[in-house]
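1. Sequence and predicted model, in that order:
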Amino acid sequence: MKLASWNVNGLRSCVNKGFLEYVNQTAPDIICLQETKLQEGQINLEVGEDYRQYFNYAEKKGYAGTAVLSKISPRSVYYGMEENSEPEGRIITLEFDAYYLVTVYTPNAKRDLSRLPYRLEWEDRFRHYLLQLDAKKPVIICGDLNVAHQEIDLKNAKANRGNSGFTNEEREKMTMLLASGFTDTFRYLYPERAEAYSWWSNMPKVRERNVGWRIDYFLVSTRLRAAITDARIDAHVFGSDHCPVALTLSTDRIVPAHIP
């Protein structure tokens, strides 16, 4: 099973910059999108009849939002955490027979860290939500988590320490999430691979010089480790300030029952 995730930073814009070509070339079974910046009816996404399309729109126009395009028909689709709604359109959960798939666009703490308290509270609720799902079936989580977890995950760690996306508090929340029973698939396969980034500033020549951050992830319930066959960062793909990330799982190794 091939999965992909991409913060498209405006889906309508990305469609004009190679989005459909990427989908056609890689043909993922499921592709998850973040920061779609859409309202209902603003796009007719022609990706083929094989893909069922699910959108979670933010109430604020031109802001946030998520989407899932899936060739596999889910048993159910859920938007948000505590309630089946999400004012900023940040979460979609698809339930399949043997697993859950959650795509997420984690709130940014903002440059001045004014939204850090909200971000940390949101992280606790999100972790609790994932653990509730994980108690029923294994979970695949993907999206823009807005944090570089370790120093290896960004180019200039020393200079960025304490900045939004690399505060001790945000990094600790990621550590807590992984410790609660989830695995960072890319680091599981490539624990020491440096200069592997998924986001670059729009400042001149930053991406050209690969001065980036790895803030887009595929996480899985740790008991799915045996199913991981490939994890990839498609840094050669343009169209957004983020690039797609991809995961391949062996479906016959996905164990639906919870194993303590």
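-> Good, I have the coordinates. Numbers count the residues shown, from 1 in each chain.
2. going forward, measure contacts and count neighbours with C-alpha atoms only.
-> OK.
3. helices or strands up against the longest helix seen in the chain?
-> Determined from DSSP state H, the single longest helix within the chain is helix 116-134. Applying 3 or more C-alpha pairs under 8 Å, 6 or more residues apart in numbering; DSSP states H and E, we find helix 116-134 packed against helix 168-179.
4. Now the helix it packs on: buried residues?
-> 169-171, 173-174, 177-178 (16 or more other C-alpha atoms under 10 Å).
5. What of stretch 100-118?
-> 100-109, 113, 116.
6. What of stretch 63-82?
-> So, applying 16+ other C-alpha under 10 Å, buried residues of stretch 63-82: 63-71, 74, 77-81.
7. quick revisit: report the angle between the longest helix of the chain and helix 168-179.
-> Here helix 116-134 points in a direction 0 degrees away from that of helix 168-179 (axes from the mean of the first three to the mean of the last three C-alpha atoms, to 10 degrees).
8. Name the next helix or strand downstream of helix 116-134, please.
-> strand 139-144 (DSSP states H and E).
9. contact partners of that next one?
-> Strand 139-144 is contacted from outside by 5-7, 32-34, 99-106, 130, 133, 215-221, using C-alpha atoms under 8 Å, 6 or more residues apart in numbering.
10. all helices for the stretch 1-150 of the chain, in order.
-> In the stretch 1-150 of the chain, the segments counted as helices under DSSP state H, counting those that start in this stretch are 11-15, 19-26, 116-134.
11. Return the most buried member of these.
-> Of all these, helix 11-15 carries the top mean neighbour count, a mean of 18, counting by mean count of other C-alpha atoms under 10 Å.
12. Off-centre distance for it?
-> 18 Å (C-alpha atoms, centre = their mean, to the nearest Å).
13. So which of the buried residues of stretch 100-118 are in strands?
-> Members of the buried residues of stretch 100-118 lying in strands (criterion: DSSP state E): 100-105.
14. Between all of the buried residues of stretch 100-118, which two are separated the most?
-> Within those, Y100 and L113 form the most distant pair, 31.9 Å apart (C-alpha to C-alpha).
15. ok, structure two:
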Amino acid sequence: MHGFDLHNLGAYELMKILHELHKLGYQKLRWMSYMAPSGMSLRCHITTQDHIIVNQEIIFDNNQGEVWFTSVGAMTTGKDIKPLVKTFMDENPRLLEIGKGEDSEYVEWFSKLLSLAKKGHTPVFYGDYWTLPIGRIKVGKDTMPTPPTSMRLISWNIDGIKAHFDALKMLVDEYSPEVICLQKVKDINNSLGFEIEGYKRECFSAQYAGVATYVKNCLPCNTNKPHNPELSGHLLKTEFLFPSFTLYNIYTPYSNPNIDGAIEHRKKFDEALIKLVGTTPDRQIICGDMNIVVSEQDCWDGKYKRNQANFHDWERQNFTKLTESGNLIDTFRVFNPFTKEFSYFFRNDPQVRANNQGHRIDYFLASRSFVPQIVKAEIIKDCTVSTNNPILLDIMY
């Protein structure tokens, strides 16, 4: 059979082809369909989550073979799709490459959608003729939730993006995060050479600090810099449309007693951050190198009460005020209550790392309302080029 036959199928037959691909292990492939402006045909797409913007728009990515699409005039033609599955696979090697993997939650959701399509109910993710709230799609005369979607966030004190940009790209290739929050970027020129394909980037520079937030193009958001001087170069705010939440990427100033004004700067930063978080509506995530050891579990020798930076009682008290002001949880500790794992190792000494003699000073704090959606909160142990290990948070929505 020729590939042209694929474009003569009905929407239901195309959905059955995707269902067969799921059985073969290509569960990252997703369906999206919407009515043409004329209302005479249904535009059908098979692609991955990275190319679907809040189930309303498609990113074609310069025709790199990562989106398959066609327009159909009927829900079903009754044609046998079994011989056409191989045709689809032969014609779309790149799509299969990016679609390989497991996603049982999506497969379960798609099976329900397929059962409705079998009855002739047209699945419409977006339409010009009616208004649907974000998070719902129209199926015949009814609606159902949009498919379960994952979001992976990584936070990392990169300690100089110029020195460790190659390691950052390797991290992105391996973990494919939707959001990357970097601290201590130390790039006062916001150099164009540090863009990452498929992501939009926002930076807030400072000579010995600086933060940068990368967000995949499929996630609509707005990022801005606070006007407060205490937060300058240390905080970026990103507001996401769907899922709806506020993200703060922060690099908390180190209260170095040997630098004039450092302790006062830290106290003013803490005060400004607590106020900002306390006035932010529910659904927020705060991540970054927060330069605080909260408990004995967060210090390799258990001696977490010391008269030195990262260990002061007043720093710990400010951290508590922060979590209380935003009704926040320490995601790593909630999901790993008995674990002694650390994100910072002094001078990145290999022997210190080998002996697990570290501190946990990098955090993902999240509103308590996120708890049902959090899948994983962990420290990435195999990226050791800087003193700080990256940390990871996975959520479903």
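-> Done, it's in. Owing to the predicted nature of the structure, the values given are computational and were not obtained by experimental measurement.
16. wait, what's in contact with the closest residue in space to L145 of structure 1 that isn't next to it in sequence?
-> Distances taken as C-alpha to C-alpha, 6 or more residues apart in numbering put T106 closest to L145 of structure 1, at 4.9 Å, once the chain neighbours are dropped. With contact set as C-alpha under 8 Å, 6+ apart, T106 of structure 1 has these partners: 90, 119, 143-146.
17. Now tabulate these in JSON lines and tack on distance to P28 of structure 1.
-> What follows is these, written out as JSON lines (distance: C-alpha to C-alpha, whole Å):
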{"residue": "R90", "distance to P28 of structure 1": "21"}
{"residue": "R119", "distance to P28 of structure 1": "31"}
{"residue": "G143", "distance to P28 of structure 1": "15"}
{"residue": "D144", "distance to P28 of structure 1": "18"}
{"residue": "L145", "distance to P28 of structure 1": "21"}
{"residue": "N146", "distance to P28 of structure 1": "23"}
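18. Pull up the aligned stretch in structure 1 for stretch 361-368 of structure 2.
-> Aligned using TM-score structural alignment, stretch 361-368 of structure 2 spans residues 215-222 in structure 1.
19. no, scratch that, I was asking about stretch 95-109 of structure 2
-> Going by TM-score structural alignment: stretch 95-109 of structure 2 matches no residues.
20. End to end on that stretch, go ahead and measure it.
-> End-to-end distance of stretch 95-109 of structure 2: 21 Å, with C-alpha to C-alpha, to the nearest Å as the criterion.
21. before we move on, back to that, now what about the longest helix of structure 1, what contacts it?
-> Contact with helix 116-134 of structure 1 is made by 81-82, 100, 106-110, 139, 169-170, 173, 177, 180, 221, 258, as judged by C-alpha under 8 Å, 6+ apart.
22. Widest-spaced pair of these?
-> Distances among the contacts of helix 116-134 of structure 1 were taken as C-alpha to C-alpha; the most separated pair is K110 and H258, at 37.2 Å.
23. before we move on, the earlier item: which among the buried residues of stretch 63-82 of structure 1 gets closest to V47 of structure 1?
-> L69 (8.7 Å).
24. Show me what that closest one lines up with in structure 2.
-> Going residue by residue (TM-score structural alignment), L69 of structure 1 aligns to Y214.
25. Go ahead and confirm its match touches K200.
-> Yes - contact criterion C-alpha atoms under 8 Å: Y214 of structure 2 and K200 qualify, at 5.6 Å.
26. Where do the strands of the stretch 151-260 of structure 1 begin and end?
-> 182-184, 199-200, 212-213, 216-221, 228-233, 245-249 (DSSP state E, counting those that start in this stretch).
27. Adding mean neighbour count and distance to E21 of structure 1, write the ones you listed out as JSON lines.
-> As requested, the strands of the stretch 151-260 of structure 1 are exported to JSON lines (neighbours: other C-alpha atoms under 10 Å; distance: least, C-alpha to C-alpha, whole Å):
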{"stretch": "strand 182-184", "mean neighbour count": "22", "distance to E21 of structure 1": "27"}
{"stretch": "strand 199-200", "mean neighbour count": "22", "distance to E21 of structure 1": "20"}
{"stretch": "strand 212-213", "mean neighbour count": "24", "distance to E21 of structure 1": "24"}
{"stretch": "strand 216-221", "mean neighbour count": "26", "distance to E21 of structure 1": "21"}
{"stretch": "strand 228-233", "mean neighbour count": "18", "distance to E21 of structure 1": "17"}
{"stretch": "strand 245-249", "mean neighbour count": "22", "distance to E21 of structure 1": "15"}
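28. okay, those strands in CSV with distance to E46 of structure 1 next?
-> CSV is the format used below for the strands of the stretch 151-260 of structure 1 (distance: least, C-alpha to C-alpha, whole Å):
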stretch, distance to E46 of structure 1
strand 182-184, 32
strand 199-200, 26
strand 212-213, 31
strand 216-221, 25
strand 228-233, 25
strand 245-249, 21
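29. Quick one: closest of those strands to N156 of structure 1.
-> strand 212-213 (8.3 Å).
30. what helices or strands is that closest one leaning on?
-> Judged by 3+ C-alpha pairs under 8 Å, 6+ apart, strand 212-213 of structure 1 is in contact with strand 199-200.
31. And D394 of structure 2? What does it align with in structure 1?
-> Aligned partner of D394 of structure 2 by TM-score structural alignment: T248.
32. how about the nearest residue to that match, chain neighbours excluded?
-> That would be K2: by C-alpha to C-alpha, 6+ apart, it lies 4.6 Å from T248 of structure 1.
33. I'd say that neighbour and I30 touch.
-> Yes - K2 of structure 1 sits in contact with I30 when judged by C-alpha under 8 Å, with a separation of 6.8 Å.
34. coming back round to it: OK, contacts around the match of L69 of structure 1?
-> If you count contacts by C-alpha under 8 Å, 6+ apart, then Y214 of structure 2 has 179-181, 199-202 around it.
35. Contacts only, for F96 of structure 1.
-> Per C-alpha under 8 Å, 6+ apart, neighbours of F96 of structure 1: 73-76.
36. repeat for W156 of structure 2
-> Per C-alpha under 8 Å, 6+ apart, neighbours of W156 of structure 2: 180-183, 288-289, 362, 388-391.
37. what's the counterpart of it in structure 1?
-> In structure 1, the residue matched to W156 of structure 2 (TM-score structural alignment) is W6.
38. before we move on, what about A309 of structure 2?
-> When structure 1 is aligned by TM-score structural alignment, A309 of structure 2 is paired with S164.
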